[in-house]
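> Below are the sequence and a predicted model; questions follow.
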Amino acid sequence: FNYYNIAIRIDNLLVDFLLPLITLAGIAGIYRLRKTPFKMSLYTLVIGGFLGIIKNNGLFFVALLVVYAIITVSRNKTSATLTKKINYSLSMIIGSVTPFLLWLNHLNQFPAQSKHGVNVNAYQSIFEGKNEEVIGQITDAFLDTVLSVSTPSTQGLLLGLIIVVVSSIVLKTMSGKKNSFITLGFTLTIITLTYYLGIYFMFLFSMPIEEAIILAGFERYTSSLVIFNLGTIMFTLVIEWDRAFYIQDIARRDSRGFKSVRMKMIYQYTTLLVTGSAFLFILSENNGMIYTLSTYDRTIQGQVKNIVDERFELSTDRYLVVSTNEEDVNNYLIAVVGRFYLYSPYVDGREAFDMNGDDFISLISGYDTIVVLDSHQTFKQLAEEEFNQSLDPGQYRVSELIKQD
């Protein structure tokens, strides 16, 4: 989990890690409450409703959770009648999607104030802007990435496949009992193909051409499913391993509950090793987040946030972001971060100001606001010569500068 969370954490999008974790928590709760349908359905609609409003693609994980819950209810052999099972199933479906529909309605009422609305017309416009050549480029890049064993998410899928096959063979050999790994492998394959197909359509319909061609965010999206798959496999492994014990009553398990004293020793030492490794990974993750937080003010995101207030109303003003970081200007990071915080499509980043005064005035006049991120000596000198003012890090209205000049 920590390894595949790196692709998510580097992009500072914790939600893509939360989606599979909360889904796994939902599955664990459903399994634990499988003999009490009422409690299980209540638990499912709460977790499902929460999942749906974390992120739009959270609906996929909501569907997985609800389908598993419905299957669990249908297999219940207690006092639950067919009518009750149908009622439980309907309540879980309705309760899980209602928060998302309410949130979607809220966004439709205030479209200009949100960056996260679902707009069918916008999706259609983005797709129509992609011709056959562009669609072919996206398709080729997608297939090459998915089928490459050097892709981390593909490695994760292969890791899951290896665990499923090896576990099935080992448990069958050791216990002589049937296990559910083959069924699990088939189920996860269907889920994976469906999820990847959804990602492919996302690149086609809802992502701009320049981002879709390079499959922007591919690892972040796919890492969510890899974490879900591995978590589900671990759940199944624990259940099947437990069923393989000679004594099913946990309270009565002692040294005779194992095939031999040596097997008991291997089991216990392995448990200690895995637990210790987990604590070390958690410590590493915690230290990584602390380091990221302590150095945030020195990043482009931190510099922009410290100077401008994040806006939620679409602006048509033109902004020039001045920075000494040539690399982040050339790779458009500054422009992208500026567009997010300023909520304007007209944001440019610039580092080069080797020009005379007339060209400087002509450049500045094309913008409404200047955002200075750091002490840029060339820009600062030109500003002092033309405006008789030292422009330290901050925001400056161009109309006020030219008026003052």
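Arrived safely.
> C-alpha from now on. contacts and neighbour counts both.
Fine.
> tell me which residues in the host helix or strand of residue 194 are buried?
Taking DSSP states H and E as the criterion, residue 194 maps to helix 181-205. The neighbour-count check on helix 181-205 (16 or more other C-alpha atoms under 10 Å) flags 181, 185, 188, 191, 192, 195, 196, 199, 200, 203, 204, 205 as buried.
> which non-adjacent residue is nearest the last one?
Nearest in space to residue 205, with sequence neighbours left out and distances taken as C-alpha to C-alpha, 6 or more residues apart in numbering, is residue 127 at 4.7 Å.
> next, the one to line up against it:
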Amino acid sequence: MYHDIEMYIVSMPYAEAILLDGSERYLSSMVILNLLLATMVLVVAMDRASFEQDVNKRGIRSFSNVITKNVYQLSSLVLMLFASILMFSEINGIKYNNTLGKEQLPVQLKQTAQQSTQYNHQKILLVDPHFNDVNNYYAGYVGRYYFFSDQVVGQENFMMSQAEFKNTIKQYDYVVLPEWHRTFTTMLEKTYYQDYKTGLFKVTKDGLQKVNKINV
């Protein structure tokens, strides 16, 4: 998610990016501050529920009445459960980023090619084996912001003849393979006698030439 936000901010004018970034940080700080104040008020209220204010003298009979004792115990239990849920949620989030997150398209693009920071009009074919990512324009959206080009097209279906495949490739300046695509790899081998599974490639008359970044 951080990578998506970074790409979005880079594509905006500098003044707008600074304004939004400052607003986000201010709002985040206010949320954290309000949570801290609410927690402090709750702790003070729970402390005042005890009849005995001296902590060293407190015991099971140190509450004003049975109701305050039950509220104190129930609140402590709820806070403990809430803290445990947040802790496990954070742990699972870290595990997701370290394992499943590696399969996300923004992460795969970062491992495949160098990100472009200068606006360009290079025609780029983004080969994605996931139909849903192409159908809902997610692949094209991510590709355009990553390569900073308005000519990035995501495609999943390559069930075509060799002539059609060659004509399709010739329409672009670059081809991106962030993940192995069975059909595309098979067609590439039959048409150009090349065996590529992942990477960034420049389109030439003889097929694909592997590169590290696009030339703006």
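Arrived safely, thanks for sending. As the structure is a computational prediction, the values presented were derived from the model and not from experiment.
> one step back: from the buried residues of helix 181-205 of the first structure, which is closest to residue 212 of the first structure?
Ranked by distance to residue 212 of the first structure (C-alpha to C-alpha), the buried residues of helix 181-205 of the first structure are led by residue 203 at 5.1 Å.
> Quick check: the gap between that closest one and residue 227 of the first structure.
Distance, residue 203 of the first structure to residue 227 of the first structure, by C-alpha to C-alpha, to the nearest Å: 21 Å.
> next one: residue 212 of the first structure
24 Å.
> Which parts of the stretch 301-405 of the first structure are helices?
326-330, 333-342, 357-364, 377-387, 398-404 (DSSP state H, counting those that start in this stretch).
> and those as JSON lines, adding distance to residue 233 of the first structure?
Below are the helices of the stretch 301-405 of the first structure laid out as JSON lines (distance: least, C-alpha to C-alpha, whole Å):
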{"stretch": "helix 326-330", "distance to residue 233 of the first structure": "41"}
{"stretch": "helix 333-342", "distance to residue 233 of the first structure": "38"}
{"stretch": "helix 357-364", "distance to residue 233 of the first structure": "58"}
{"stretch": "helix 377-387", "distance to residue 233 of the first structure": "57"}
{"stretch": "helix 398-404", "distance to residue 233 of the first structure": "59"}
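> Can you tell me which of those is packed in deepest?
Sort those by mean neighbour count, taking mean count of other C-alpha atoms under 10 Å, and helix 333-342 sits at the top with a mean of 20.
> Where does that helix end up in the second structure?
Mapping helix 333-342 of the first structure onto the second structure (TM-score structural alignment) gives residues 138-147.
> just the strands in the second structure please.
124-127, 152-155, 174-177, 199-204, 207-211 (DSSP state E).
> that older thread, out of the helices of the stretch 301-405 of the first structure, flag the one nearest residue 262 of the first structure.
helix 333-342 (56.9 Å).
> residue contacts, residue 153 of the first structure?
By C-alpha atoms under 8 Å, 6 or more residues apart in numbering, residue 153 of the first structure lies in contact with 4, 219, 222, 223, 226.
> orientation of the helix or strand that contains it relative to helix 181-205 in degrees?
Using DSSP H and E, the element containing residue 153 of the first structure is helix 152-175. Counting by axes from the mean of the first three to the mean of the last three C-alpha atoms, to 10 degrees, helix 152-175 of the first structure lies at 170 degrees to helix 181-205.
> Just tell me the aligned range of helix 152-175 of the first structure in the second structure.
Taking TM-score structural alignment, helix 152-175 of the first structure hits no residues over in the second structure.
> in that helix, what's buried?
So helix 152-175 of the first structure, judged by 16+ other C-alpha under 10 Å, has buried residues 152-157, 160-161, 163-164, 167-168, 171.
> ok, now stretch 301-312 of the first structure?
301, 303, 304, 305, 311.
> corresponding residue for the third one in the second structure?
Residue-level alignment of residue 304 of the first structure against the second structure, with TM-score structural alignment as criterion, gives residue 109.
> Hmm, its match is touching residue 178, no?
Yes: here residue 109 of the second structure reaches residue 178: they are 5.7 Å apart, a contact under C-alpha atoms under 8 Å.
> Number of residues surrounding the counterpart of residue 96 of the second structure in the first structure?
Alignment note (TM-score structural alignment): residue 96 of the second structure maps to residue 291 of the first structure. By the criterion of other C-alpha atoms under 10 Å, residue 291 of the first structure has 11 neighbours.
> and if you look at residue 224 of the first structure?
24.
> quick revisit: restricted to helices, list the contacts of residue 153 of the first structure.
4, 219, 222, 223, 226 (DSSP state H).
> thinking the last one is in contact with residue 157, fair?
By that I understand residue 226 of the first structure. Yes: under the criterion of C-alpha under 8 Å, residue 226 of the first structure makes contact with residue 157 at 6.2 Å.
> ok, back up a step: and of the ones in helices among the contacts of residue 153 of the first structure, the nearest to residue 389 of the first structure?
Distance to residue 389 of the first structure across those (C-alpha to C-alpha) is lowest for residue 219, with 46.3 Å.
> Just tell me what that closest one corresponds to in the second structure.
So, by TM-score structural alignment, residue 219 of the first structure is left unmatched.
> list the contacts for residue 219 of the first structure?
Residue 219 of the first structure neighbours (C-alpha under 8 Å, 6+ apart): 7, 8, 152, 153.
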